[in-house]
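Trainee: Any chance you could fold what I've pasted below:
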Amino acid sequence: MTRTVRAKAPAKVNLQLTVGPPSSDGYHPLVTVFQALDLWETVEATPRTDGEITLALEVPAGAPVDATRVPLDESNLAWKAAALLARTFGIDDGVDLRIVKGVPVAGGMAGGSADAAAALVACAEAWDAGATRAQLATLAARLGADVPFSLHGHTAVGLDRGDRLTPAMTHGEFHWVLATQSEGLSTPTVFAELDRRRAAREQATSDFEVDGALMRALMAGDAVALGQALTNDLEGPAMSLMPRLEAVLDACDAADACGAIVSGSGPTVAALARSRQHALAIAAHLKAAKVADAVVTASGPASGTVVVAD
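Mentor: A predicted model of the protein is given here:
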């Protein structure tokens, strides 16, 4: 009997993102600390018997998402995930995929990677593929550097391309305010700008190791200490490409955020609050300052990709 399976995967913020020089294959090795946030991408998978894959999109009212920038063909990571799973497990059936967007597009929060992770889990269940979580994690790494963390969730240290994950110990809950822009930033372009800045000696190379102060703040559940330890090598390049991000960071500072950082390759700025109430106050300040196209609050760490009950 055909059934629809729904899975959800979280957004992420990089608490630390240290980028090494590019290797011979063009990829940059990373030391990063991820935290999953309770903003979700949901993917529904309904098997079909003709071997075809289709993709539809829904953007809930109020979600900070520009639907026109989401491809609905085989270039979409959710589509690629379904096709890879089918090839790997010898599945002849097709699938109708429906994505419900809740994470900004090209915002540095891994919304596309969350789609891929949710599609892997939903399709594996809908097709009754018998895939283990470890097998799905292996496929996730083939789809993109952030996809394994979207599957894993919580808080984790990522090495190499960010896909070698080790869980990080945390205490309590952290509250975030996310200031998004309608215009995105291309991840390859931001990395290229980092390389240019370093070659021109405009930006130094960071110590290539996990930040001890950041890990201690996570274990203590200390938002103030964590805010002071946030680092991102891509923040300078992102601000160079989109100078108005400086005004967002200044507004976060004026709102007494514990810390603020460009998330991943940007342009979303993530501000850390002392409490849920403080997050709401920061959000109100950012909205009044009109430095972002949308402002949302979220908490972490959130779970990894899970099947959602009807």
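Trainee: C-alpha only now, for contacts and for neighbours.
Mentor: Will do.
Trainee: Tell me where the stretch 151-300 of the chain has helices.
Mentor: Assigned by DSSP state H, counting those that start in this stretch, the helices in the stretch 151-300 of the chain fall at 187-199, 212-220, 223-229, 235-241, 245-254, 276-289.
Trainee: Show me what stretch 209-216 is in contact with.
Mentor: Residues outside stretch 209-216 that contact it (C-alpha atoms under 8 Å, 6 or more residues apart in numbering) are 16, 18, 31-33, 157, 168-169, 225-226, 229-230.
Trainee: Would you indicate which residues of it are buried?
Mentor: For stretch 209-216, a neighbour-count test (16 or more other C-alpha atoms under 10 Å) marks 210-211, 214-216 as buried.
Trainee: Which one of those is nearest to A7?
Mentor: M215 (30.2 Å; C-alpha to C-alpha).
Trainee: Need the single longest helix in this structure, by residues.
Mentor: Taking DSSP state H as the criterion, the chain has its longest helix at helix 111-126.
Trainee: Does anything pack onto that helix? Which helices or strands?
Mentor: Under the contact definition 3 or more C-alpha pairs under 8 Å, 6 or more residues apart in numbering; DSSP states H and E, helix 111-126 sits against strand 5-19, strand 30-48, helix 77-89, strand 94-100, helix 133-143, helix 147-152, strand 306-308.
Trainee: Second chain to compare with the first, below:
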Amino acid sequence: MAEVTVQAPAKINLHLGVGPVRPDGFHPLATAYQAISLTSRVTARDGGDWALTCTGHDGVDVSGVPLDDTNLALRAARLLASRAGVERPVALHLDKGIPVAGGLAGGSADAAATLLACATLWELDIAAADLAALAGELGSDVPFGLVGGSAAGHGRGELVTPIHDAGRYDWVVLTFDFGVSTPAAYAEFDRLHAGTAVPVPEIPAALVEALANGSARELADVLANDLHPATLQLRPELAEPLSAGLDASALAALVSGSGPTCLFLAEDRDHADKVATQLTTYGRVRIAHGPVTGATVL
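Mentor: Okay, the predicted model is just below:
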């Protein structure tokens, strides 16, 4: 093969339960992921040397994306080559449709897509579980980028198990021209909970039931994000668009992961269009649906 292109989705957290910080600095999580139809593509080609280029589509600004070895996609390719004993450098091209630094795991999606693209390009006989283990070494959200759909995440999020989901959910995704540092959001979470006993997180049974029933209204009642208050402390200006979305009849509104992206659940696509029209003054509005598949060879 001369080249392989793989598409991978953005993730949102339907539930993000955060536990007390561990000795290694990570927080134990109990999260319910959902993959949504904002996607990025990674193309891997045989090259004389390791290289990375990047473009964006659907208005995604990629000016801040690193093109060196700090980029998670290039790290993914090098890690897989090292573990598989491959000596074939690749030139990677990222075409990003997932907003950068928005709490949607765009970099993790790139890394997941890269692992699958390179494994395919190099014709590796590697088990899905082994690829997922490598993904977990790269970052907490990378394994979910391979799995997609709706899934439970435990550990620091890297231990992924599919959740039965009978529904389709329409989301209004509001992004901004600023980011929120994930480490800063967790540090603020720790500050807000200083001196209190933080419980071990669990995924609510009601959320699993809502997904099994495929009910957007049931899901709206159980959406939760333990980082939501911390992110609002760091970016209090997010409170206004969140309220505006609810005033526009969204079934629920919450911050995506560590933010700053805001999510609004709608009853269907027509309802999402209606909600979206009331949010255009706050940032860039996109409409997406989920769940969708994980990393897929095109």
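Trainee: any idea what G300 of the first structure aligns with in the second structure?
Mentor: Using TM-score structural alignment, the partner of G300 of the first structure in the second structure is G290.
Trainee: need the contact list for that match.
Mentor: When contacts are counted by C-alpha under 8 Å, 6+ apart, G290 of the second structure touches 34-37, 149, 168-171.
Trainee: What of D170 of the second structure?
Mentor: Listed by C-alpha under 8 Å, 6+ apart, the contact set of D170 of the second structure reads 265-269, 272, 287-290.
Trainee: ok, of those, which one's closest to E237 of the second structure?
Mentor: Taking C-alpha to C-alpha as the measure, E237 of the second structure sits nearest to L265 out of the contacts of D170 of the second structure, at 20.2 Å.
Trainee: Verify the contact between the closest one and W171 for me.
Mentor: Yes: with contact defined as C-alpha atoms under 8 Å, L265 of the second structure reaches W171; the gap is 4.8 Å.
Trainee: tell me, what's touching the two both at once?
Mentor: Taking C-alpha under 8 Å, 6+ apart as the criterion, L265 of the second structure and W171 both touch A272.
Trainee: Those two: which has the busier surroundings?
Mentor: Remark: of L265 of the second structure and W171, W171 carries more neighbours, 30 against 27, as counted by other C-alpha atoms under 10 Å.
Trainee: Please pull up the equivalent of the more buried one in the first structure.
Mentor: Under the alignment (TM-score structural alignment), W171 of the second structure maps onto W176.
Trainee: do D110 of the second structure as well
Mentor: Aligned partner of D110 of the second structure by TM-score structural alignment: D115.
Trainee: In contact with that match: list those residues for me.
Mentor: Neighbour list for D115 of the first structure: 9, 41-43, 77-78, 99 [criterion: C-alpha under 8 Å, 6+ apart].
Trainee: Could you report the separation of it from C123 of the first structure?
Mentor: Relative to C123 of the first structure, D115 of the first structure is positioned 12 Å away (C-alpha to C-alpha, to the nearest Å).
Trainee: And Q228 of the first structure, by the same measure?
Mentor: Look at Q228 of the first structure and C123 of the first structure: by C-alpha to C-alpha, they are 41 Å apart.
Trainee: Of the two, which one has the most company?
Mentor: Between Q228 of the first structure and C123, counted using other C-alpha under 10 Å, C123 has the larger neighbour count: 30 against 15.
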